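>>> no FASTA, just this:
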C-alpha cells in the first residue's frame, strides 16, 4: 500500500505574527500523521522471524520461515543448497509466500501462520546439508540466512543385526537389533508387542512371501519393520513411529490403516496392495458403494513410495476433518495406482510441504484430490494420469496453496476440469500438459467427464497463476475456459500468457482413452523429440520406476 502525504505548508513565524500554540499544534499533527503513515507503510515491509525444518524425510527437506508484515504478498525467498563440506551451491525452488489464514467449513477450523515455506527436493538419504535463504521485499526487509538440516537415512536393518529363524511363537520375543526370518506357514492374526530402537529396529522378514497373516497389528509400535510377508487382511499402524512395511503383498478391502493419533516418520514401500472394488460406473465417486482404502493414514513425516495399489475407493489417502492430526511433510512418490473408484491419491487436509511426485495413475475417477490444502505449499509434480472419469485435480473446499507443476494428463472430456463452488486460491499451475477430447455421454454415478474442453476452471481466487501450460482437445474444436474467459486460441493475456495449443501427436505414442469404461494398461506418455518443455517427462528421459523396484 502507498500513502501520499498532503500537508499544509508551515511558514516561519515569530511571536509578533504567529500564535505559538497554533504552530505547536500543527507541528504535533504533522508528526502524528507522519508516524501513522510510516506505520501503515511498515505493514508492507517484511520482518523475518524464526526458521524451522520440520519432519525431514529420506529425500526431502522442508523449510518454514515465519515473518511479520508483507501485507501485499510480494516478499520472495531464493533458495540454494549444498551438501555439507561441498563448495558449490545448487539452486532450488524459491519458497512460496503463505499468508496467514484459516480453513473454511472444516471440522475443526484450522489456522496457519504468515510465512515463507517450501521444500528442497531429491536429496541424498542420511546426509547433512546447508541451505541458504535469501529474503527480499521491495517494500523493505532483506535477510540472508544459512541453516543446517539432514535427511533421514534409509530405514534398513542394522549392519550388525542378529539374524535368526522363527515361527509365530517367536514374534514377541525378538529384541532390538534382531531380524526374525519367518518360516513359511499360516500365522493368523497377530499383534506385535515389542519396540525396536533408533539404529536397532526389530525386523520381521519373509524371504519367500509364504509367511501368511490374516491381519497384522503394529499399533503403538516404534522402530518395527515388516518385510516380505503376505497379509490377507489389514495392517494396522495407529500410533506408530519410525515403522516400515516393505515388499509385502496385502490383499484386503482395507489395506494399511493408520488412524489417530496416526503414523509418524513411517515408510511404506515396494508393496503390492490389492483391493476388491471393480471398475463400474455406478459405484464411482464419494457417494458410491465403494468402501475400502489402500493406504489410509494421518500424521507427518511419512514416505509412501513405489507401491502398486489397485481396486480401492481411494488408493492412497490422508484422513479428513476431525479424523486427521497435523499432516505435513508427507512424501507420496513413484506409486503405480489404478482402479481408484473415488481418488487415486487423496492428499486432503495437507498443511504444508506434502510432496506428491512422479506417480502414475490409470483408470481412476479423480486423479489427485486436495480438498482442502491448508495453506501449503503442497506439491503435485511430474505425475502422469490416463483415463480419469471425472477430474485430474480436485481442488475443492476452499483449498489454498496447491503447486501443480509438470504433470501429464490424458483423458476423455475436459483435460483440466475443476468443478467447485468453493473457490481455491494461491495455486500455481504451470508447465503441465492437459489433453482432453471427445467423450461418451456415460454418467459415472451421476458425474460426467466434461464437455471436452482443454480446460474448464471457473471458480478460483485472485492469487492463482495459470501459465506455460500446453493443452489439446482430441476429436473436437479447441476451446477452454479459465474464469470468465472462454478462448479458442492461445496465448492469452491475464491467464496463459505463455500457454500453447498442441495436438495428441505431441506424444511419441499418441494414445487416447476413447472408451473410459475400459481398463487400460498404463501407456507411455513421453513426448516426441522437439516438443515443448511441458509435462512430466523431459526430452529423452527414461521412464521412472513406478511401483515396486526390482
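On my side now, so go ahead. Given the structure is predicted, the values throughout are model-derived calculations rather than measurements.

>>> from here on, contacts and neighbour counts on C-alpha atoms
Fine.

>>> count of neighbours near residue 325?
Applying other Cα atoms under 10 Å, we find 21 residues neighbouring residue 325.

>>> now do residue 25
The burial count for residue 25: 11, using other Cα under 10 Å.

>>> Would you double-check that it falls in a helix?
Yes - remark: residue 25 belongs to a helix, assigned using DSSP: H, G, I helix; E, B strand; the rest coil.

>>> how near is it to residue 488?
Distance from residue 25 to residue 488, counting by Cα to Cα, to the nearest Å: 64 Å.

>>> Residue 232 too?
Using Cα to Cα, residue 232 is found at 52 Å from residue 488.

>>> So between these two, which is more surrounded?
A side-by-side neighbour count of residue 232 and residue 488, using other Cα under 10 Å, places residue 232 first with 21 against 14.

>>> and that one, what does it touch?
212-215, 250-252 (Cα atoms under 8 Å, 6 or more residues apart in numbering).

>>> Among those residues, which one is most surrounded by other residues?
residue 250 (27 neighbours).

>>> what's the offset of whichever helix or strand that one is part of from the middle of its chain?
Using DSSP states H and E, residue 250 sits within strand 249-251. Distance of strand 249-251 from its chain centroid, counting by Cα atoms, centre = their mean, to the nearest Å, is 26 Å.

>>> One more to weigh against that first structure:
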C-alpha cells in the first residue's frame, strides 16, 4: 500500500485546479494598481521577528512567531521537541501562516470594527505531560530566503496539576448552619468569613480584613447542607450570618500560583452548597488562585462567576474547580473577561436545567452553558456536561485586537463527555489562536454540533473528537465566520462533512488540513460534503477521509456550487486523495445508525454504542501519517477516525470522584442520578 502524504507537506495542486488558480490570479492582478515608481514592491523572502510564547496549559505549549515579508505566503516553521534530558527529538506539526493582509471583524458582533491579522506563523505542541520541562526547536524556512534569527531553541514547562497540600499553611473549619455538636477550631461562620476574614452580618459585607485567609490556607467544609435564607436579616433578636438579599458568596482574598487558597471537604461526609435560588453562588472575579474541590453545588443560576468582559477588577487568575458535582444551574463556570488566566476545570459533573429525557429542548428554560470563558492558558478537561444550550464554549465576543486585552487564546478542551445540548456541543467562537479540542465525546444535539464562528486567525485544532446523533446528520461544523487556519483530524461523526460559508477570505490566505475523518452521515437529500469560500486554496490538504457508501452519489459543494460527486470533486481540485466510501455503521464494533432526528426526540446513550473499528474494516490502516498526531499507529498506516484499533480507549469525562456511581446512572439513561 502506498503510504499517505504527511499533513506537514505542501502538495502540488491538481493540473485543472492549478489553471483555476492561475485564472483567478490574473483577474486579481488586473484589479491591482501598478506600484508607483520608486515604491518598494512586496518582498517574498521572510524576516524573522518577535517570538511570542503563550501561557502554557497542563498539556500544551503555544507560539506565534511574528515575521515581515513573505508576501507569497510560503514560509513555514519546522517544529521539533523533546522532554528535557531526552536524546531523541520528535517531529511535530509546523507553525501555520496567519495574516497575509486578512482583515476580520474585531468580534462576532463588532460590525464595522476591523482588525488586520499580523503576519506571523502560529501553532501548538499538544498532548504533553503536566508539570514537565521540554526543549523546543523552531526553525523558520522559506524557499525565497530567510534573514534574522531563523532558529529558536527554547526550554519551556507545562503547568502542573493543582494538588491540595498535605501540610497547609493554615486550616479553617466551616460547618453547616444546622450542625449540632462539637466543632474543630478555628471555626468560621461560613465560606465568606473563612476566606475574606469577616462574616457577612445582615447587610454588612466587609470583604477587606486583616484576618483574610493567607495563601496556602485550606478551608475545610464539614458534611451537611450549607444553605441560608437569603431574605433573613434578623431573627430572635440577633443579626443573621447569611448572604442576605442576593445570596452570593463574594470572595476577594487571593492565593498565589504556588499556594492557592483551597476550599475542600473535611472528610466527614458529602458537602452540599445549596444556592437556594440565588442568581450567583460564587463570585470570584476579584480573587486569584482559589481552588474548589470535591463539593456538591446546586440550585443557582451561575455556580462560579469570573466576570463579564471589561469589568473593573474582572478577570481572575488560577481558578481551579475539580471533582465537583454541579447541578440545577444555568452556567457552571462563566468568565467572559479576557484577562482571565490559567483556569483548571477538570473532572466535574455539570448539569443544566433542560429536560434530561429528550433531544434539543426549546423553551423558557433553554439557556446557558456548562463552561463559557475567555482569556488564556485554560484547561477544561474530563468533565461530564449535560442538558444545556451549549456545552463548553470560548466566549463568542472575545476581541481580536490585543490592545483591548480581551483575546481568547491558548485554551484546551479535552476528554470531556458532553450530552444533550440544544445548540452546539463545543464552540471555539471568539478564539484568536491556538484553540485546541482533543478527544471530546459528544452525543445528542439537534443543531450544528461544532462551531468556529469565528476563530479570528488560528490555528484551531479539532482532533479525535466524536460527534453522534447530531445536526440531523447533515452538518459537522458551523463555520459562518471561519478560521484562517483550521486543522480537523481523526474525528468520527454520524454527520456529513459540511462546513458552510465563512468570512470570504481569499483562497491563498487560508490553510485547512482536513484528514483522517470518519463521517458516516445518512443517506438522503443532503450534500456529502461542503467546503466554503476560501476552500479552493493552494495551502489546503484535504485527504484520506471516509464517508458512508449509502451517500456515494450525493453532491459535493464548494462555494455553494455543486461540483458533482466525490470523484468529480477529486478530479477538479485534487482534494480527497486517498478518501474512500465505507459500509456505513457496519465498520464499528457496535453502533446502530442513530435516528438523526430533531427536537424532542429520544436520546442515544454512549454506553449503548461502541465506536471502535472492527478488525479489517475499510477505515483500518488507510489514513495519512501526520507527524505528532498519530505516531505509534498499530498497523501498516494510521486508521481513519477517532479511535485507533489496538489503542486503549480514551477516558471521557471524570477520572474519579465521590459521585461516580451517580454518573454511571446518568450515562445509562436514567434521568435522575
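That came through fine. What you see is a predicted model, and the numbers here were worked out from it, not measured in a lab.

>>> Just give the TM-score of the two.
After superposition, the two chains reach a TM-score of 0.84 (TM-score structural alignment, normalised by the length of the first structure), with 499 aligned residues with a Cα RMSD of 2.6 Å.

>>> hang on, isn't residue 451 of the first structure packed against residue 436?
No - the pair formed by residue 451 of the first structure and residue 436 falls short of the contact definition of Cα atoms under 8 Å, at 9.2 Å.

>>> Those two: who's more crowded?
Applying other Cα under 10 Å to residue 451 of the first structure and residue 436 shows that residue 436 carries more neighbours, namely 32 against 20.

>>> And the helices in the stretch 101-250 of the second structure?
191-196 (DSSP state H, counting those that start in this stretch).

>>> Next one: the residue nearest the centre of the second structure relative to residue 306 of the second structure, how far apart?
Residue closest to the average C-alpha location in the second structure (Cα atoms, centre = their mean): residue 413, at 3.5 Å. Separation of residue 413 of the second structure from residue 306 of the second structure (Cα to Cα) stands at 18 Å.

>>> do the same with residue 515 of the second structure
Distance from residue 515 of the second structure to residue 306 of the second structure, by Cα to Cα: 37 Å.

>>> what does residue 125 of the second structure give?
28 Å.

>>> neighbour-wise, which of those two wins?
residue 306 (26 against 21).

>>> Alignment lookup: that one to the first structure.
Taking TM-score structural alignment, residue 306 of the second structure has residue 237 as its aligned residue in the first structure.

>>> The second structure: which residue goes with residue 220 of the first structure?
Aligned partner of residue 220 of the first structure by TM-score structural alignment: residue 286.

>>> and what of residue 311 of the first structure?
Under the alignment (TM-score structural alignment), residue 311 of the first structure maps onto residue 387.

>>> do residue 170 of the first structure as well
Aligned partner of residue 170 of the first structure by TM-score structural alignment: residue 194.

>>> My understanding was that that match contacts residue 171; is that so?
No - using Cα under 8 Å, residue 194 of the second structure is not in contact with residue 171; the gap is 9.6 Å.

>>> who touches both of the two?
By Cα under 8 Å, 6+ apart, residue 194 of the second structure and residue 171 have these common neighbours: residue 219.

>>> Could you check which of those two has the larger neighbour count?
With neighbours defined as other Cα under 10 Å, residue 194 of the second structure and residue 171 compare such that residue 194 has more, 27 against 18.

>>> hmm, back to that, residue contacts, the residue nearest to the centre of the second structure?
Counting by Cα under 8 Å, 6+ apart, residue 413 of the second structure has contacts 379-381, 392, 436-438, 440.

>>> what's the answer for residue 333 of the second structure, then?
302-306, 370-373.

>>> Next step: these restricted to strands.
Under the assignment DSSP state E, the contacts of residue 333 of the second structure contribute 302-306, 370-373 to strands.

>>> want to throw those into TSV with distance to residue 73 of the second structure?
Shown next, in TSV, are these (distance: Cα to Cα, whole Å):
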residue	distance to residue 73 of the second structure
302	45
303	46
304	43
305	42
306	40
370	39
371	36
372	34
373	32
